[in-house]
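Chemist: dropping a prediction and its sequence here:
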Amino acid sequence: MTEDVTPTPVATTSIDQPIGEIVENWTPRLHPLANPQYHTLQETHFTYLPYGPFKTIDEFKELINLKELSSSNTILYSIQVNDIAVGFNALACINQEHGTIEIGHENFSAQLLRTRSATEANYLLLHYAFDILGYRRVQWRCNALNVKSWRAALRLGFQYEGTWIKAEVCNGRSRDNAWFSIIDDEWVQLKQEFQRWLNSENFDSNGQQLTKLNAAQINPRSNEKMDKTSRI
């Protein structure tokens, strides 16, 4: 015999439809996303970017809509792991005539930072720019005070080229831009190193790397700089 689990109605409508009881003095509760750490997390992610933090999702959507305009010369990419968006980056400053392009707008969540997927996200953009689109130069530009971005560029094999002093005014503050690049002549060796490091055999069962990425040391330009320094 099947148990009857139908709730007993406490009232009915004017057309005899069963309804629940009235909840006196009820006001909707806060959405779980409205947590006290929200603004702190926002600020840490947008300190060195020319936009944000955002008060609402709609504000963030407005930025995406602006960046999707052809006049912005930017192509944004959502980085997804297990079908969950955990960050974004972009190809920007696209110069088809001279074959130069920039990886920028990097914004990785805590779930993505220092993971295999984070490195792979940048490798895929490099591969796309050099191997598919045929660009000659991929550059990386960051606020010279952004130490994390500086270190990330060097780890990926980008070579430091110099700093432009007072290059911009962002959010009312003076900004110096540090410039880095990888060129097509260097990509063949760097690509092999990325593929070696990204191979599943280079990671244990917990996803931890067994060997480090040596792109910075493998880049021929880096070795050339060392040779020049030793001759001084």
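Modeler: In hand now; what should we look at?

Chemist: CA atoms for contacts and neighbours, from now on please.
Modeler: Will do.

Chemist: show me where this structure has helices.
Modeler: 38-46, 57-67, 116-127, 147-155, 184-198, 215-218, 220-231 (DSSP state H).

Chemist: packing partners for the second one?
Modeler: Think helix 57-67. strand 74-81 (3 or more C-alpha pairs under 8 Å, 6 or more residues apart in numbering; DSSP states H and E).

Chemist: once you drop chain neighbours, what's closest to R141?
Modeler: W179 (4.8 Å; C-alpha to C-alpha, 6 or more residues apart in numbering).

Chemist: structure B:
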Amino acid sequence: MSPPLGDIVDTRPVPPPARTVLEGRHIALVPFSVEDHARDLFDLSSGPANDALWAYMGQGPFATFEAFQAYYAAAATKDDPLLFAIVESGSRRAIGHATFMRIAPADRAVEVGNILYTPALQRTIGATEAMYLMARHVFDDLGYRRYEWKCNALNAPSRRAALRLGFTFEGIFRQHMIVKGRNRDTAWFALLDHEWPGAKAAFEAWLDPANFGPDGRQRRSLEELRST
């Protein structure tokens, strides 16, 4: 008797994410440019009041703009992680960043990570729109079958965000990494291609202007829309 085997799947590789612009109503994701984005992002993420932004990041906080600039000048040249600035649609001010990383075109799997949301982006419609635009690009434009989210297992806000956005918790990799001299257990989440149509419909219903009242508050939550 033959041992159990996985389903046969399309083995054609998909293209890796490229430096492109993902334009939304409130924000856009654009290839990171030190000249265009470093100063805005540094000003919004530096200082003792913002140290917590960097608690679970692999880098930072940065004491000087020069140190920040040097790090991001190198980061912006890499293809994996592929770094995007999150900019306001009108002003094009950089208010955050995110990357596509651990890109595996042959397996059609990719991770979203290195996400930095400054206070100007946190808890805004644009914060959710950024994650929608990246997921839509991965599934609809590039044809990936697995979209991953990983975070420090102690990072409760990131874990809540993953679940809110439609990712499924898959477990904890214990003693997975050493980051800034400390142990990191990593929580793994994923969104799969057959789950994307439902997640996409919920994202688009949530982002619809009709979902927000005159005070800017949501009428229905993303989780509620995904469950209907």
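Modeler: Received it, and whenever you're ready, just let me know what you need. Given the structure is predicted, the values throughout are model-derived calculations rather than measurements.

Chemist: so what's N155 of structure 2 up against?
Modeler: By C-alpha atoms under 8 Å, 6 or more residues apart in numbering, the contact list for N155 of structure 2 reads Y56.

Chemist: quick one: what's aligned to it in structure 1?
Modeler: Aligned counterpart of N155 of structure 2 in structure 1: N146 (TM-score structural alignment).

Chemist: trace I103 of structure 1 over to structure 2, please.
Modeler: I103 of structure 1 maps onto V112 in structure 2, by TM-score structural alignment.

Chemist: its match touches A98, doesn't it?
Modeler: Yes. Counting by C-alpha atoms under 8 Å, V112 of structure 2 does reach A98; the two are 7.1 Å apart.

Chemist: how many neighbouring residues does L198 of structure 1 have?
Modeler: 18 (other C-alpha atoms under 10 Å).

Chemist: check the one 5 residues further on too.
Modeler: F203 of structure 1 has 15 neighbours, counted by other C-alpha under 10 Å.

Chemist: hmm, it is touching Q209, no?
Modeler: Yes. With contact defined as C-alpha under 8 Å, F203 of structure 1 reaches Q209; the gap is 4.5 Å.

Chemist: next, the distance between the ends of stretch 54-62 of structure 2.
Modeler: Start-to-end span of stretch 54-62 of structure 2 (C-alpha to C-alpha, to the nearest Å) is 9 Å.

Chemist: which part of structure 1 matches it?
Modeler: Going by TM-score structural alignment: stretch 54-62 of structure 2 matches residues 46-54.

Chemist: chain center to that stretch, what's the gap?
Modeler: 13 Å (C-alpha atoms, centre = their mean, to the nearest Å).

Chemist: swap in stretch 154-164 of structure 1?
Modeler: 18 Å.

Chemist: could you do stretch 188-198 of structure 2 as well?
Modeler: 14 Å.

Chemist: cool, stretch 211-230 of structure 1 as well?
Modeler: 26 Å.

Chemist: got it, and stretch 120-139 of structure 2?
Modeler: That offset, for stretch 120-139 of structure 2, works out to 7 Å (C-alpha atoms, centre = their mean).

Chemist: got it, and stretch 196-204 of structure 2?
Modeler: So, by C-alpha atoms, centre = their mean, the centroid of stretch 196-204 of structure 2 is 16 Å from its chain's centroid.

Chemist: which bit of structure 1 covers it?
Modeler: Taking TM-score structural alignment, stretch 196-204 of structure 2 hits residues 187-195 over in structure 1.

Chemist: which parts of the matching stretch are buried?
Modeler: The neighbour-count check on stretch 187-195 of structure 1 (16 or more other C-alpha atoms under 10 Å) flags 187, 190-191, 193-194 as buried.

Chemist: do stretch 127-141 of structure 1 as well
Modeler: 129-130, 135-141.

Chemist: between those residues, which sits nearest A152 of structure 1?
Modeler: Nearest to A152 of structure 1 among the buried residues of stretch 127-141 of structure 1 is W140, at 9.9 Å by C-alpha to C-alpha.

Chemist: so what's the residue count around the closest residue to the closest one other than its chain neighbours?
Modeler: Nearest non-adjacent residue to W140 of structure 1, counting by C-alpha to C-alpha, 6+ apart: F180, 5.0 Å away. Neighbour count of F180 of structure 1, defined by other C-alpha under 10 Å: 21.

Chemist: surely F180 of structure 1 meets Y160?
Modeler: Yes. Using C-alpha under 8 Å, F180 of structure 1 is in contact with Y160, at 4.4 Å.

Chemist: if I line the two up, what does I103 of structure 2 land on in structure 1?
Modeler: Aligned partner of I103 of structure 2 by TM-score structural alignment: I94.

Chemist: check contacts around M177 of structure 2.
Modeler: Applying C-alpha under 8 Å, 6+ apart, we find M177 of structure 2 in contact with 183-186.

Chemist: let's see it at 10 Å
Modeler: By C-alpha atoms under 10 Å, 6 or more residues apart in numbering, the contact set of M177 of structure 2 is 152, 183-186.

Chemist: please report the distance of the residue in structure 1 that it lines up against from A178 of structure 1.
Modeler: Taking TM-score structural alignment, M177 of structure 2 has E168 as its aligned residue in structure 1. Distance of E168 of structure 1 to A178 of structure 1, computed by C-alpha to C-alpha: 12 Å.
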